[in-house]
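Colleague: Any chance you could fold what I've pasted below:
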Amino acid sequence: METPTADDLLQFRDYSGGAPAQINVNSPTHSGSGGSSGSGGANAQRQRGDPLADLIYDMSTSAQGLSGGGSSGGGGSQPQNSSLDGSGGGGARLSFLTIEYYQQFFNVDTYMVLERIANSMIPKRAAGNYLRMNIGENPDLYGPFWITVTLIFSIAISGNIASYLHHASDGYYWHYNFHLVSYAATCIFMYANLLPAVLWALFKYSLKPVDSADAVETDSATYTPSLLSLMCIYGYSLAIYIPVSILWVINISLLQWLLVITAALLSGTVLIAVLTPALRNSQFSLFLIIGILSAHVVLAAGFLLYFFHSPPESPLAAVAPTSAAPAAAAGLKAVTQAALNAVQGNQTH
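Modeller: This next block holds a predicted model:
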């Protein structure tokens, strides 16, 4: 065998006559005796030892698990995912008495919750199809639940602080009013649950008549949001009142009412913009818009008037006790003196 020289190493050689190299990611690295025997399917073709094949398989199975499908592909069935969906081919639907049934209502992450909170406060931030494609596809109760609970305690604590600051200058003996928690919880939970139910019924039974010949998109013309979607939207719309309730502690009437108007208009405008696809299909769209905005303003004004507003004391009420005190003392002294005189007269007789 000849030793290659420097000129031989610098020369180009043509290897086009040979067969091109091929890489098969599914090629087994260990030869099996029976090939793809039994019920292996796609899992039998994948052999451990090839890192690229393992990576592709793991990514595909993860994608199938996230999408909820997979009983028809990948060779192996996924009974857990199909049972959680309740929409699988042979899977039984879950009962509402089980915990697994309510897992679908909490299928959100931190980024999605923060995004929905921002969309509920900032007008024109959400897309035009936000109700149908975002909320309608994945309505959640995680964000609304924690927002309502946080708002209840925020209003109760801030209301007590505002009451304490109002009576801090005089000699009033202040004590904590724990009943504010119950009042706030009743008001907020009724608003966040009953109003979406009423609005859902009005959307359902006030649809405009649609002519199939004139309608461009019949599906969009008859679209009404679900009750869960409305509860999700209304729950997130209360998020703006959490920072506002803290600012209501400042006992300046003008500032408090400016916060009421600003919060109610911002959140109410977002509600109207998000519900526009459903309002467009309703026969009473104008009345629904007025009702939604009015309910939001009444809620904010009710928070301020009941939990934070301390009416100023009347000058007459402040002067009356001081003027009445000497008169009452003089009358009591006269009655006492008359009683003593009567007792002394009886003794002399």
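
Colleague: contacts and neighbour counts: CA atoms only from here.
Modeller: Will do.

Colleague: Could you report the neighbour count for Leu230?
Modeller: Per other C-alpha atoms under 10 Å, the neighbour tally for Leu230 reads 24.

Colleague: That one: what's its closest spatial neighbour, skipping adjacent residues?
Modeller: Nearest non-adjacent residue to Leu230, counting by C-alpha to C-alpha, 6 or more residues apart in numbering: Pro196, 5.4 Å away.

Colleague: Sort out which residues of the helix or strand where the one you found lies are buried, please.
Modeller: Assigned by DSSP states H and E, Pro196 falls within helix 179-205. The neighbour-count check on helix 179-205 (16 or more other C-alpha atoms under 10 Å) flags 180-181, 184-185, 188-189, 191-193, 195-197, 199-200, 202-204 as buried.

Colleague: Past that helix, which element shows up next along the chain?
Modeller: helix 218-221.

Colleague: Please point out which parts of that following helix sit buried.
Modeller: Buried residues in helix 218-221, counting neighbours by 16+ other C-alpha under 10 Å, are found at Ala221.

Colleague: can you tell me which helix in the chain is longest?
Modeller: helix 315-348 (DSSP state H).

Colleague: How about Ala300, nearest residue that isn't a chain neighbour?
Modeller: Val260 (5.7 Å).

Colleague: Next: Ile289.
Modeller: Closest to Ile289 by C-alpha to C-alpha, 6+ apart is Ile272, at 6.7 Å.

Colleague: what element comes up after the helix or strand hosting the one you found heading to the C-terminus?
Modeller: According to DSSP H and E, Ile272 maps onto helix 253-274. The helix or strand immediately downstream of helix 253-274 is helix 276-280, counting by DSSP H and E.

Colleague: Determine the three-state secondary structure at Ala168.
Modeller: With DSSP: H, G, I helix; E, B strand; the rest coil as the basis, Ala168 sits in coil.

Colleague: Tell me how far it lies from Asn160.
Modeller: To Asn160, Ala168 is 12 Å away according to C-alpha to C-alpha, to the nearest Å.

Colleague: Now do the contacts for Met231.
Modeller: Contact analysis of Met231 by C-alpha atoms under 8 Å, 6 or more residues apart in numbering lists 141, 144, 192-193, 196-197.

Colleague: What is the nearest of those to Ser323?
Modeller: Comparing the contacts of Met231 against Ser323 with C-alpha to C-alpha picks out Ala192 as the nearest, at 50.5 Å.

Colleague: The structure of the following sequence is requested for comparison with the preceding one:
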Amino acid sequence: MGTFVTYIAHKLKDQEWNYDINLVTWSAGLFYGYVTIVPLCLYVILKYFSVPAGFVQLLCLYGYSLFVFIPALCMSIVPLDIFRWVIAGVAGFMSATFLALNLRAHIKSAGEQWFFIVAGIFILQLALSVVLKMYLFTVSV
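Modeller: Okay, here's the model as predicted:
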């Protein structure tokens, strides 16, 4: 989507567009790495606290949480940087809230540490949105 948005931005200004394969490989590595490593670490943490959670369930939940970044990335065609920050922030907040609300009920059985686990999940998802804003939500023409 980021490459498509860049293509549209160049065509709207009648400029030549060059395909950047590094952006595609970087974003694919980021997303697949994040969706694999973070749920795996969370799975290990939850098993340590004897919380009933499945690894596949966590993978699916994290995958679904990233959907909101697709329309957000499409809206990054607007050439205002403050608008892009707002869009990335709203998408990150929605994604983080989705994860926190869906995992909170399971994680509450971890005892007193449940709040720190959910807060960590929330902060990691917000950090992902900042990284995405800095590298993918920057359409420069």
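
Colleague: mean shift between the helix holding Pro196 of structure 1 and structure 2?
Modeller: Overlaying structure 2 shows helix 179-205 of structure 1 at a mean distance of 0.7 Å from the equivalent residues (mean C-alpha distance after the TM-score superposition for structure 1).

Colleague: And for stretch 253-273 of structure 1?
Modeller: Stretch 253-273 of structure 1 sits 1.3 Å off on average (mean C-alpha distance after the TM-score superposition for structure 1).

Colleague: Residues in contact with that stretch: which ones?
Modeller: Contacts to stretch 253-273 of structure 1, defined as C-alpha under 8 Å, 6+ apart, come from residues 119-124, 128, 233-234, 237-238, 240-241, 244, 247-248, 250, 289, 292-293, 296-297, 300-301, 304.

Colleague: Kindly recompute the last result at 6 Å.
Modeller: Contact with stretch 253-273 of structure 1 is made by 120-121, 123, 237, 248, 293, 296-297, 300, as judged by C-alpha atoms under 6 Å, 6 or more residues apart in numbering.

Colleague: against structure 2, where does that stretch fall?
Modeller: Aligned using TM-score structural alignment, stretch 253-273 of structure 1 spans residues 81-101 in structure 2.

Colleague: to the chain's geometric centre, what's the distance from the matching stretch?
Modeller: Chain-centre distance of stretch 81-101 of structure 2: 9 Å, with C-alpha atoms, centre = their mean, to the nearest Å.

Colleague: List the buried residues in that stretch.
Modeller: For stretch 81-101 of structure 2, a neighbour-count test (16+ other C-alpha under 10 Å) marks 84-85, 87-100 as buried.

Colleague: Out of the residues you listed, the closest to Glu16 of structure 2 would be?
Modeller: Closest approach between the buried residues of stretch 81-101 of structure 2 and Glu16 of structure 2, by C-alpha to C-alpha: Arg84, at 23.2 Å.

Colleague: how near is that closest one to Val78 of structure 2?
Modeller: Following C-alpha to C-alpha, the distance that separates Arg84 of structure 2 from Val78 of structure 2 is 7 Å.

Colleague: Also Ile87 of structure 2?
Modeller: Distance check for Ile87 of structure 2 against Val78 of structure 2: by C-alpha to C-alpha, it reads 10 Å.

Colleague: Check Cys60 of structure 2 too.
Modeller: 31 Å.

Colleague: Settle it for me: which of these two has more neighbours?
Modeller: Using other C-alpha under 10 Å, the more surrounded residue of Cys60 of structure 2 and Val78 is Val78, with 15 against 12.

Colleague: got a list of what Phe303 of structure 1 touches?
Modeller: Here Phe303 of structure 1 is in contact with no residue (C-alpha under 6 Å, 6+ apart).

Colleague: Please identify which helix or strand holds it.
Modeller: Going by DSSP H and E, Phe303 of structure 1 is part of helix 285-303.

Colleague: how about that helix: buried residues?
Modeller: 285, 288-289, 292-293, 296-297, 299-301, 303.

Colleague: mean per-residue distance, it to structure 2?
Modeller: With mean C-alpha distance after the TM-score superposition for structure 1, helix 285-303 of structure 1 departs from structure 2 by a mean of 1.5 Å once superposed.

Colleague: which bit of structure 2 covers that helix?
Modeller: Here helix 285-303 of structure 1 aligns to structure 2 at residues 114-132, judged by TM-score structural alignment.

Colleague: Could you look up the SS state of Val139 of structure 2?
Modeller: Following three-state DSSP, Val139 of structure 2 is assigned to coil.

Colleague: mind checking how far the closest residue to it other than its chain neighbours is from Ser140 of structure 2?
Modeller: Nearest residue to Val139 of structure 2, sequence neighbours excluded (C-alpha to C-alpha, 6+ apart): Thr6, at 5.6 Å. From Thr6 of structure 2 over to Ser140 of structure 2 the distance is 8 Å, taken as C-alpha to C-alpha.

Colleague: Repeat that for Ala100 of structure 2.
Modeller: Between Ala100 of structure 2 and Ser140 of structure 2 the distance is 34 Å, computed by C-alpha to C-alpha.

Colleague: for Ala88 of structure 2, same thing?
Modeller: In terms of C-alpha to C-alpha, Ala88 of structure 2 sits 16 Å off from Ser140 of structure 2.

Colleague: Ser76 of structure 2 too?
Modeller: From Ser76 of structure 2 to Ser140 of structure 2 the distance is 11 Å (C-alpha to C-alpha).

Colleague: Now check Cys60 of structure 2 against structure 1: what is it aligned to?
Modeller: So, by TM-score structural alignment, Cys60 of structure 2 is matched to Cys232.

Colleague: circling back: so which of Thr6 and Ser140 of structure 2 has more stuff around it?
Modeller: Thr6 (24 against 9).
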